[in-house]
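A.B. asks: From the sequence below, what's the structure:
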Amino acid sequence: MEQKTNVMRILEQKKIKYTEHTYAGTGAVSGAEVAQALGQDPAHVFKTLVTFSPRSKKYYVFMVPVAEELDLKKAAKAVGEKSIEMLKSKELLPLTGYVHGGCSPIGMKKQFVTTINKTAENYDTIIFSGGKIGYQVELSLTDLKKVIRISAADIIVE
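C.D. replies: Got it, this is the predicted structure:
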């Protein structure tokens, strides 16, 4: 691979094995298109969403399968908040260092409380953004937990 992303460098520093996937040049934009471009089951590919609690002024990161929608009520409950809202696209880069579509839970400017949908526990590995549009990394949830603090909960719309 010609390009290492920050996420890949962090995983290598921590001696964590990962598989790299690239979909650059496929024209895939949505998570479902990315999963298709990679030839993967969309339930196995996760997107990283950043939210904000207006009450506590805290930010939270959620990872859900690409074809699913984050249930804001369940997500708020999972992190002990009354309510949360999606972060505006323009606020993403200054807050996390990542652009919309290339946001990874690993390597953000700050580490935020991160919750992954519990279906991730059904897979040996999960695939998520490598921190740059066109790049995905695949690793086990156990290994992901060695890099960031993450908990699992039911956070998707039924």
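
A.B. asks: C-alpha from now on. contacts and neighbour counts both.
C.D. replies: Fine.

A.B. asks: Show me the helices in the chain, by range?
C.D. replies: 6-13, 31-37, 72-78, 89-96, 141-147 (DSSP state H).

A.B. asks: For the first one, which helices and strands make contact with it?
C.D. replies: The criterion is 3 or more CA pairs under 8 Å, 6 or more residues apart in numbering; DSSP states H and E, and there are no helices or strands that helix 6-13 contacts.

A.B. asks: re the thing from before, out of the helices of the chain, which gets nearest to S53?
C.D. replies: helix 72-78 (8.3 Å; CA to CA).

A.B. asks: buried stuff in the closest one?
C.D. replies: Within helix 72-78, the residues that qualify as buried are L72, K73, K74, A75, A76, K77, counting by 16 or more other CA atoms under 10 Å.

A.B. asks: ok, now stretch 118-134?
C.D. replies: T119, A120, T125, I126, I127, F128, S129, G130, G131, K132, I133, G134.

A.B. asks: before we move on, what about stretch 148-155?
C.D. replies: I150, S151, A152, A153, D154, I155.

A.B. asks: Proceed likewise with the subsequent sequence, for comparison:
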Amino acid sequence: MKQKKTNAARRLDELKIAYRLMEYTVDEEHLDAVHVAAEVGMPAAQVFKTLVVRGDKTGVVFACIPGDGELDLKALAKASGNKRAELVPLKEVLPLTGYIRGGCSPLGAKKNYPVYMDASSNSWDEIAVSAGVRGMQIVAAPADLQQATRAVVASLTF
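C.D. replies: The predicted model follows:
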């Protein structure tokens, strides 16, 4: 069965960045990254979730952090040049990004929002991020994903 390409995967194709797609069964009750990691057979710290955050100066940014991590909003605010940052309410995620909860990717969103990636990403040969739909992850080298998203790498978790 041929996998359907997502905008996120097409973006990596355009940049000639190597990646692989991993599909998994979606459980509507468990959309969290820890569950996804178990489904794809990777440690939760290697499967990065993409959170949509609004800074008081910059507006919307993406924070990519390990699936088992907790976002430090103060650290993100500092890294992104904001005084304050807060998670965007769930109802605003789809209109802002084109993505739904459990399928939010730092690649291929409706707008090119700034991406901040947790520094722990560099301790892995490859990490997974959402491919932009529930049930599919993109697995690639952290440096390649950082290049593709123009990510700023910083310590973003507690």
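
A.B. asks: Could you export the helices of structure 1 as TSV, including distance to G107 of structure 1?
C.D. replies: TSV is the format used below for the helices of structure 1 (distance: least, CA to CA, whole Å):
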stretch	distance to G107 of structure 1
helix 6-13	6
helix 31-37	20
helix 72-78	22
helix 89-96	8
helix 141-147	9
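
A.B. asks: so where is stretch 38-52 of structure 2 in structure 1?
C.D. replies: Alignment of stretch 38-52 of structure 2 against structure 1: residues 36-50, by TM-score structural alignment.

A.B. asks: Name all residues that make contact with the aligned partner of L70 of structure 1 in structure 2.
C.D. replies: Using TM-score structural alignment, the equivalent of L70 of structure 1 in structure 2 is L71. Residues in contact with L71 of structure 2 (CA atoms under 8 Å, 6 or more residues apart in numbering) are A63, I65, L156, T157, F158.

A.B. asks: The second one contacts S155, correct?
C.D. replies: To tie it back to what came earlier, the one meant is I65 of structure 2. No - I65 of structure 2 is not in contact with S155 according to CA atoms under 8 Å; the separation is 9.2 Å.

A.B. asks: Find residues that contact each of those two.
C.D. replies: Common neighbours of I65 of structure 2 and S155 (CA under 8 Å, 6+ apart) are D118.

A.B. asks: Can you tell me the closest non-neighbouring residue to H100 of structure 1?
C.D. replies: Among residues not flanking H100 of structure 1 along the chain, S89 sits closest, at 6.3 Å (CA to CA, 6 or more residues apart in numbering).

A.B. asks: From D124 of structure 1, how far off is that neighbour?
C.D. replies: 31 Å (CA to CA, to the nearest Å).

A.B. asks: does E85 of structure 1 really touch L72, like I thought?
C.D. replies: Yes - judged on CA under 8 Å, E85 of structure 1 makes contact with L72 at a distance of 6.9 Å.

A.B. asks: tell me the contacts of the spatially most central residue of structure 2?
C.D. replies: Nearest to the geometric centre of structure 2 sits T50, at 3.0 Å (CA atoms, centre = their mean). By CA under 8 Å, 6+ apart, the contact set of T50 of structure 2 is F62, A63, C64, I65, C104, S105, P106, V129, S130.

A.B. asks: what about I16 of structure 1, neighbour count?
C.D. replies: When neighbours are counted by other CA atoms under 10 Å, I16 of structure 1 registers 15.

A.B. asks: And the spatially closest residue to it that is not a sequence neighbour, how far from L11 of structure 1?
C.D. replies: With sequence-adjacent residues excluded and distances taken as CA to CA, 6+ apart, I16 of structure 1 is closest to D143, at 6.7 Å. Applying CA to CA, the value for D143 of structure 1 to L11 of structure 1 is 9 Å.

A.B. asks: Of those two, give the one with the bigger neighbour count.
C.D. replies: Neighbours per residue (other CA under 10 Å) separate D143 of structure 1 from L11, with L11 holding more: 20 against 16.
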